[in-house]
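[1] Just a sequence and a predicted model for now, questions to come.
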Amino acid sequence: MAAITAGLVKELRDKTGAGMMDCKTALTETNGDIEAAIDWLRKKGLAKAAKKAGRTAAEGLVAVESSGHYAVAVEVNAETDFVARNVDFQAFVRETAKIGLNTDGTVEAIADAHFPGASVTVKERLASLIATIGENMNLRRSVKLSVEKGVIASYVHGAVADGMGRIGVLVALESAGDVEKLSVLGRQIAMHVAALSPVALDASEVPAETIAREKAILLEKHQGKPANVQDKIAESGIKTFFKEVTLLEQPFVHDGSKSVSQVLKENEGSVGAPIKIKAFVRFVLGEGIEKEETDFAAEVAAAAGQS
């Protein structure tokens, strides 16, 4: 068997843009034959995928999938919104969400999971899709929710296909009550989450740094007043802040005269049991990704050989 040297691996990487370990595997599988290794990588959909990895992927799709007492939300990114309308990309995102139901819901577990009835993993299928479509893509984030009793409701805003769009929400309701009525209520709350974007379920879950930042802003606004007055203003302001950003305290989007916690309590009678929101998830496509600003006219001029 031919020796697989570092120089040989580098040469294959330079020619294909594939990852170092993938190049080493390809050379091992082809007994060090560069051309055969290139074909091997192309068949696996790995050639050129790495070269696209540096490009910003902030478009794509958010998908939600549920089954009984489990549900998963995933975000798969691509470079342009055109890809979101590609049927192969949509099929990949949909299947990836379904596969997530049988994992712990982490990105790593989903990426390493196999497609049903196939030897290919999600990670490998994605690499193949990158090579086929020609854009950088990545499975950016995922989360799995579960309840012992109750339902996990979902809502997708800006849907481009069933269960997939630009905003995906999951709301886990724990209750021993009527599942059908819980599902209706859950969907309403999921729509509320999509619209009002709460940062936490209740005050206890608001990050300490978020509270500190808000308090600093309040104190800055009232500089010059006595310290005890500032403290009272800050304390009152933080309470108001919690009502604005915590799900249970927010005015219900379908009836602003009631908070979400009041709506839950009112529905316990018709559902037939206490209702508790165990958790919620809100994924917004591209949220937090810094998009590169490009000069399209300059790109066209450059492509045409103009200065």
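    Yep, that arrived.

[2] Going by C-alpha atoms from here, please, whenever you check contacts or count neighbours.
    Noted.

[3] mind listing the strands for the stretch 151-300 of the chain?
    Taking DSSP state E, counting those that start in this stretch as the criterion, the stretch 151-300 of the chain carries its strands at 164-165, 167-174, 251-252, 255-259, 276-284.

[4] how about the ones you listed in CSV, adding mean neighbour count and distance to residue 201?
    Shown next, in CSV, are those (neighbours: other Cα atoms under 10 Å; distance: least, Cα to Cα, whole Å):
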stretch, mean neighbour count, distance to residue 201
strand 164-165, 24, 24
strand 167-174, 27, 11
strand 251-252, 21, 13
strand 255-259, 13, 12
strand 276-284, 20, 7
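
[5] got JSON lines for the ones you listed, with distance to residue 132 too?
    Converted to JSON lines, the strands of the stretch 151-300 of the chain look like this (distance: least, Cα to Cα, whole Å):
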{"stretch": "strand 164-165", "distance to residue 132": "21"}
{"stretch": "strand 167-174", "distance to residue 132": "26"}
{"stretch": "strand 251-252", "distance to residue 132": "45"}
{"stretch": "strand 255-259", "distance to residue 132": "48"}
{"stretch": "strand 276-284", "distance to residue 132": "26"}
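
[6] Does residue 49 touch residue 127 like I think?
    Yes - at 6.1 Å, residue 49 counts as touching residue 127 under the criterion of Cα atoms under 8 Å.

[7] higher neighbour count, those two?
    residue 49 (25 against 22; other Cα atoms under 10 Å).

[8] Identify the residue spatially nearest to residue 1, adjacent ones excluded.
    Distances taken as Cα to Cα, 6 or more residues apart in numbering place residue 31 nearest to residue 1, at 5.9 Å, with adjacent residues excluded.

[9] gap between the one you found and residue 19?
    Separation of residue 31 from residue 19 (Cα to Cα, to the nearest Å) stands at 18 Å.

[10] what about these two, which has more around it?
    Neighbour totals were compared for residue 31 and residue 19, and residue 19 leads with 20 against 15 (other Cα under 10 Å).

[11] show me what contacts that one?
    Residues near residue 19 by Cα atoms under 8 Å, 6 or more residues apart in numbering: 13, 46, 50.

[12] Might one say that the second one is in contact with residue 18?
    Which is residue 46. Yes - between residue 46 and residue 18 there is a contact under Cα under 8 Å: 5.7 Å.

[13] One more to weigh against that first structure:
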Amino acid sequence: MAEITAAAVKDLREKTGAGMMDCKAALVENAGDIEAAVDWLRKKGLSKAAKKSGRIAAEGAVGLKVAGKRAAVVEVNSETDFVARNQQFQELVRVIAGVAEQVGEDVAAILAAAAPAGGTISDAIASAIATIGENITLRRAGVLSVDEGAVASYIHNMVADGLGKIGVVVALQSSGKSDELLTLGRQIAMHIAAANPLAVDPAGIDADTVARERAILAEKATAQGKPANVIDKIVESGLKSYYKEVCLLDQPFVVDPSKSVGQALKECEGRVGAPVKLTAFRRYALGEGIEKQSNDFAAEVAAAAGTR
């Protein structure tokens, strides 16, 4: 049996885009002959992944994995919404979420991590691409944990257990009753799904975002002819209103809009039996920020027919 080197496997993968394990198997089957291995992969349909990797993937699913006081949320994209109902794809998202919960939120580390069925997560994605026939990508991952307390979650527009269009995880640090914390945490997660805050509080908002908002407020006040000595006060007042709109703790709580999320947390401490601090959250909405390709089917047919 010919020796299969790591360099040969890497070379074959670069040529075909197939998974590492598939490339090694192809070389073993063909006694190390690269060209024969390429043909073997093509016959198996495993070399298609590279050709599909450039296509826009803005559909798919957001997946959650909660394990005690730690949780992960991932976004795995496909080209069409139909794939989100594919059981193989759904299981792939669950596997990726489970691995993310273990290794953390760095995408490169997740892709390089071992998959339960063998090979790496990157190999599992390449195999799914070849089988399903669409480009599939792991776009992002978020992982939260607490030393004591609870990490609550919520999936919106659920397509299967733990999978949906919007996924939220919330970390509540507290030594109080875990069942009360989970109930409140789920309510806050639902609020986050609906209200889409930028940060927990003003300190968490990107400095460039605050500077841009400050400049807009100052420009508006100047255009309205406000005197220079009051513009700063107008800007500061405007920023306070802005923070109420985009900071989680300042937003009106969707469960009871008469109070803010921060007030609801404070009131909950009596039921929990200890102070409660909301330390972080992650909210992933499927496809947000991805420019989706718009296809004019009639134009494509006309172009193919040579009429345009």
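    Cool, the structure landed. For clarity, every value in this text was computed on a predicted model and none was experimentally measured.

[14] After superposition, what's the TM-score here?
    The TM-score (TM-score structural alignment, normalised by the length of structure 1) is 0.89; 299 aligned residues with a Cα RMSD of 2.8 Å.

[15] before we move on, back to that, which stretch among the strands of the stretch 151-300 of structure 1 comes nearest residue 291 of structure 1?
    Set against residue 291 of structure 1 and scored by Cα to Cα, the strands of the stretch 151-300 of structure 1 come closest in strand 276-284, at 14.5 Å.

[16] what about the closest one, distance to the chain center?
    Centroid displacement of strand 276-284 of structure 1 relative to its chain, using Cα atoms, centre = their mean, to the nearest Å, is 13 Å.

[17] Kindly report the same for stretch 23-36 of structure 2.
    36 Å.

[18] Give me the contact list for it.
    Under Cα under 8 Å, 6+ apart, the answer for stretch 23-36 of structure 2 is 1-4, 8-9, 12-13, 37-38, 40-41.

[19] Next, name the residue at the spatial heart of structure 2.
    residue 75 (3.3 Å; Cα atoms, centre = their mean).

[20] Can you tell me the element that one falls in?
    Here residue 75 of structure 2, judged by DSSP states H and E, is contained in strand 70-78.

[21] That strand vs strand 166-173, what angle?
    Angle, strand 70-78 of structure 2 to strand 166-173, by axes from the mean of the first three to the mean of the last three Cα atoms, to 10 degrees: 160 degrees.

[22] Beyond strand 70-78 of structure 2, next helix or strand please.
    Strand 70-78 of structure 2 is succeeded, C-terminally, by helix 87-103 (DSSP H and E).

[23] which strands and helices sit next to that following helix?
    Packing contacts for helix 87-103 of structure 2, counted by 3 or more Cα pairs under 8 Å, 6 or more residues apart in numbering; DSSP states H and E, involve strand 59-67, strand 70-78, helix 107-112, helix 121-132, strand 137-145, strand 163-164.

[24] and the first one, how far out from the chain's middle?
    The one in question is strand 59-67 of structure 2. Relative to the centre of its chain, strand 59-67 of structure 2 is centred 8 Å away, using Cα atoms, centre = their mean.

[25] That strand aligns to what range in structure 1?
    Matched against structure 1 by TM-score structural alignment, strand 59-67 of structure 2 falls on residues 59-67.

[26] So which bits of the matching stretch are buried?
    59-66 (16 or more other Cα atoms under 10 Å).

[27] Take the residues you listed and write them to TSV, including distance to residue 273 of structure 1.
    TSV is the format used below for the buried residues of stretch 59-67 of structure 1 (distance: Cα to Cα, whole Å):
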residue	distance to residue 273 of structure 1
59	41
60	40
61	36
62	33
63	30
64	27
65	26
66	23
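
[28] so which of the helices and strands packed on helix 87-103 of structure 2 is the most packed in?
    strand 70-78 (a mean of 28; mean count of other Cα atoms under 10 Å).

[29] how much does that one stray from structure 1?
    Comparison of strand 70-78 of structure 2 with structure 1 after fitting gives an average deviation of 0.4 Å (mean Cα distance after the TM-score superposition for structure 1).

[30] which residues make contact with that strand from outside it?
    Against strand 70-78 of structure 2 from outside (Cα under 8 Å, 6+ apart): 57-66, 84, 93, 96-98, 100-101, 105, 134-146, 151, 167-169, 282, 284, 286-287.

[31] now with 7 Å?
    By Cα atoms under 7 Å, 6 or more residues apart in numbering, the surrounding residues in contact with strand 70-78 of structure 2 are 57-66, 93, 97, 100-101, 134-146, 151, 167, 284, 286.

[32] same check, this time on stretch 137-145 of structure 1
    Contacts for stretch 137-145 of structure 1 (Cα under 7 Å, 6+ apart): 57, 70-79, 104-107, 130, 172.

[33] can you check stretch 46-60 of structure 2 too?
    Contacts for stretch 46-60 of structure 2 (Cα under 7 Å, 6+ apart): 16-18, 41, 76-81, 83-84, 126-127, 129-130, 134-136, 286-287, 290, 292-293.

[34] start to end distance for stretch 61-80 of structure 1?
    Termini of stretch 61-80 of structure 1 sit 11 Å apart (Cα to Cα).

[35] tell me how far that stretch is from the chain's mean position?
    On Cα atoms, centre = their mean, the centre of stretch 61-80 of structure 1 falls 7 Å from the chain's centre.

[36] Next: stretch 248-256 of structure 2.
    23 Å.

[37] How far does it stretch from one end to the other?
    End to end - Cα to Cα - stretch 248-256 of structure 2 spans 14 Å.

[38] Check stretch 94-106 of structure 1 too.
    Terminal residues of stretch 94-106 of structure 1 are spaced 16 Å apart (Cα to Cα).

[39] Can you list the residue ranges for helices in the stretch 151-300 of structure 2?
    Assigned by DSSP state H, counting those that start in this stretch, the stretch 151-300 of structure 2 shows helices spanning 178-195, 207-223, 228-246, 261-272, 297-305.

[40] To residue 117 of structure 2, which of the ones you listed lies closest?
    helix 178-195 (32.3 Å).

[41] got the buried residues for that closest one?
    So, applying 16+ other Cα under 10 Å, buried residues of helix 178-195 of structure 2: 178, 181-182, 184-193, 195.

[42] with these in mind, which one is nearest to residue 297 of structure 2?
    Using Cα to Cα, those come closest to residue 297 of structure 2 at residue 193, 33.8 Å.

[43] Give me the distance between that closest one and residue 150 of structure 2.
    Taking Cα to Cα, one finds residue 193 of structure 2 at 18 Å from residue 150 of structure 2.

[44] Please apply the same query to residue 14 of structure 2.
    44 Å.

[45] Please say which of those two ends up with more neighbours.
    Taking neighbours as other Cα under 10 Å, residue 14 of structure 2 and residue 150 compare with residue 150 leading, 29 against 14.
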